[in-house]
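Undergrad: what's the 3D shape of this:
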Amino acid sequence: MIALFGIQATFAHAQSDVDLGTEEGRIGYSIGVNIGQTLLAQGIVEGLDLDAFVSGMLDSLNSETKLSEEDMFAAIQIFQERMAAEAEAALTGNLAKSEEFLQMNAGRDDVISLDSGLQYIVLSSGREDGVSPTTSDSVLAHYHGTLIDGTVFDSSVERGEPVEFGVTQVISGWTEALQLMKVGDKWRLFLPPELAYGEQSPTSSIPPNSALIFEVELLEVR
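TA: Below you'll find the predicted structure:
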């Protein structure tokens, strides 16, 4: 968020001259938003000298640069090495936090722990003779996903619309849990990174090597 405010301040003057009432204005603005979102998603903006970044972008658009190709290559290489080191540190740190959380969570009386690493709490149960899905089924479910600190990253509950998906079309922790549930069951799942997204997170809202918590309500088997 701090980085975003920095970008806004840097472009404050330019924004005052933008006319979004024209087609060209909307196109240019939309391309700018797309570039900004890409940089934010890749974690590139944090720690970046925004004044130098804007200067470099404008120079590039004007086909002129203040640094040689060799100097720019060296600078980018340093930046990439720094990013790689930070990413590795984040992987290690997140994994340690996830393992610590799950170890403590496993000691709770209401938590059921399986050999796979899956942990869950039964919040409410459907009928005893209810149907359990198999790997060939699709299901309709409501879910609410958070990080271990409570940050919400995705929620069909908040959107007010349940989701249909194949039992094998989701992360492995879900695939395992769904086959144990019956229609009408509502469970809270605690997934270690290896049963969630591991090191390859699909979104910046889920740090790599994160343990995830889901409240899942199985509504239908289809």
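Undergrad: can we go C-alpha only for contacts and neighbour counts from here?
TA: OK.
Undergrad: how many neighbouring residues does residue 5 have?
TA: Neighbourhood size, residue 5 [other C-alpha atoms under 10 Å]: 10.
Undergrad: what packs against the helix or strand containing it?
TA: Element membership for residue 5 (DSSP states H and E) is helix 2-10. Applying 3 or more C-alpha pairs under 8 Å, 6 or more residues apart in numbering; DSSP states H and E, we find helix 2-10 packed against helix 50-61.
Undergrad: what about the longest helix along the chain, distance to the chain center?
TA: Under DSSP state H, the helix in the chain containing the largest number of residues is helix 69-106. Chain-centre distance of helix 69-106: 16 Å, with C-alpha atoms, centre = their mean, to the nearest Å.
Undergrad: now it: buried residues?
TA: 87, 90, 91, 94, 95, 98, 99, 101, 102, 105, 106 (16 or more other C-alpha atoms under 10 Å).
Undergrad: please give me the structure for this one as well, since I'd like to look at both together:
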Amino acid sequence: MKKIIITLALPFCVFVVNAQTKAKNTSPKKTTTTAKAPAKSNSTTLVFKSTLDSASYAFGNTMASSMKNDGLNSLNYDLLIKGLKDAFGGATPLISKEKSQAAINNLFVSVSRQKNAPTIAEGKAFLEKNKQQAGVQVTPSGLQYQVINRGTGIRPKATDTVLVNYRGTLLNGKQFDSSYDRKEPLSLPLNGVIAGWTEGVQLMQTGSKYKFFIPYNLAYGERAMGDDIPAYSTLIFEIELLKVNGKQAE
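TA: Coordinates of the predicted model:
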């Protein structure tokens, strides 16, 4: 299985453009004469006269299809065309590059939150109920944990490298990663993993085994991790802290 937790995919957004052409079709009119009348239509037939024409339409159609798959169903087409013309014509942009990127990111985050609302609600409901369970503790950040076995060794700092065994599951119990199954503990820097791990493992002493319930904002946030972890997932990890910077529990 993949070592999911040690790779933090950075959020990114590709700026794409969308152009739509709508054709209005009418059915051919019926005639009472015996001669067949040619079908009439008020639709406008597009004619691609050059490679540029074909490519222009392909750009709009392909990019719009990609955005639609991500949950975006429409744009302000007038402003879209304005942006295209300004860029190709060398006009000064109406908003800065930084604001442009922020606007695009914010739009896709908003669309993603709407698309994944059921997953967000499921995680929130689970954590609200779970914190009432015996032995479950909650940190100010919202991280929840349960002590399975408390060790007696040293506690790591965020800048330390630790050796751990772990198992990760979704709320439905589906396992997405396990060092136990690989029969190989994992060594990793605590400042190079998800926030829930960085915070949680620092609570442990070497020799400890904890169970962590990590809200999506302390896990992978709005990002999906391949086919294993959907976006906005609340995650459950069992973590066994074996060593800190090579120092084993006494």
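Undergrad: run the chain-centre distance for the helix holding residue 5 of structure 1.
TA: 22 Å.
Undergrad: that older thread, and the buried residues of helix 69-106 of structure 1, which two are the farthest apart?
TA: The most widely separated members of those, counting by C-alpha to C-alpha, are 87 and 106 (28.2 Å).
Undergrad: just the strands in structure 1 please.
TA: In structure 1, the strands defined using DSSP state E lie at 112-113, 119-124, 138-147, 152-155, 163-166, 186-191, 212-221.
Undergrad: for residue 52 of structure 1, find the nearest of those strands.
TA: strand 152-155 (32.7 Å).
Undergrad: residues making contact with that closest one?
TA: With C-alpha atoms under 8 Å, 6 or more residues apart in numbering as the test, strand 152-155 of structure 1 has contacts from 142, 143, 144, 145, 146, 147, 205, 206.
Undergrad: of these, just say which sits nearest to residue 40 of structure 1.
TA: Residue 40 of structure 1 lies nearest to residue 205 out of the contacts of strand 152-155 of structure 1, by C-alpha to C-alpha, at 11.1 Å.
Undergrad: that closest one corresponds to which position in structure 2?
TA: Aligned counterpart of residue 205 of structure 1 in structure 2: residue 228 (TM-score structural alignment).
Undergrad: now its match. Nearest residue, chain neighbours left out?
TA: residue 176 (5.7 Å; C-alpha to C-alpha, 6 or more residues apart in numbering).
Undergrad: what's the local residue count around the nearest residue to residue 207 of structure 1 once chain neighbours are set aside?
TA: Once flanking residues are discounted, residue 207 of structure 1 sits nearest to residue 201: 6.5 Å by C-alpha to C-alpha, 6+ apart. Neighbour count for residue 201 of structure 1, taken as other C-alpha under 10 Å: 15.
Undergrad: likewise for residue 153 of structure 1?
TA: Residue 153 of structure 1 has 14 nearby residues by other C-alpha under 10 Å.
Undergrad: that one matches what in structure 2?
TA: Match for residue 153 of structure 1 (TM-score structural alignment): residue 176.
Undergrad: hang on, the earlier thing: now render the contacts of strand 152-155 of structure 1 as JSON lines, adding distance to residue 52 of structure 1 and neighbour count.
TA: Supplementary listing: the contacts of strand 152-155 of structure 1 in JSON lines, determined by distance: C-alpha to C-alpha, whole Å; neighbours: other C-alpha atoms under 10 Å:
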{"residue": "142", "distance to residue 52 of structure 1": "46", "neighbour count": "22"}
{"residue": "143", "distance to residue 52 of structure 1": "43", "neighbour count": "20"}
{"residue": "144", "distance to residue 52 of structure 1": "41", "neighbour count": "18"}
{"residue": "145", "distance to residue 52 of structure 1": "38", "neighbour count": "20"}
{"residue": "146", "distance to residue 52 of structure 1": "37", "neighbour count": "19"}
{"residue": "147", "distance to residue 52 of structure 1": "35", "neighbour count": "19"}
{"residue": "205", "distance to residue 52 of structure 1": "27", "neighbour count": "14"}
{"residue": "206", "distance to residue 52 of structure 1": "30", "neighbour count": "19"}
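Undergrad: which among these gets closest to residue 126 of structure 1?
TA: Among the contacts of strand 152-155 of structure 1, and counting by C-alpha to C-alpha, the member closest to residue 126 of structure 1 is residue 142, at 14.4 Å.
Undergrad: picking up where we left off before, got the angle for the longest helix of structure 1 vs strand 186-191?
TA: Per axes from the mean of the first three to the mean of the last three C-alpha atoms, to 10 degrees, the angle that helix 69-106 of structure 1 makes with strand 186-191 is 130 degrees.
Undergrad: run the angle between helix 69-106 of structure 1 and strand 138-147 for me.
TA: Using the same axes, to 10 degrees, helix 69-106 of structure 1 lies at 100 degrees relative to strand 138-147.
Undergrad: distance to residue 54 of structure 1 added to the strands of structure 1, as CSV?
TA: Formatted as CSV, the strands of structure 1 follow (distance: least, C-alpha to C-alpha, whole Å):
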stretch, distance to residue 54 of structure 1
strand 112-113, 51
strand 119-124, 48
strand 138-147, 34
strand 152-155, 31
strand 163-166, 42
strand 186-191, 41
strand 212-221, 37
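Undergrad: buried deepest among these, which one?
TA: Highest mean neighbour count of those: strand 186-191, a mean of 24 (counted as mean count of other C-alpha atoms under 10 Å).
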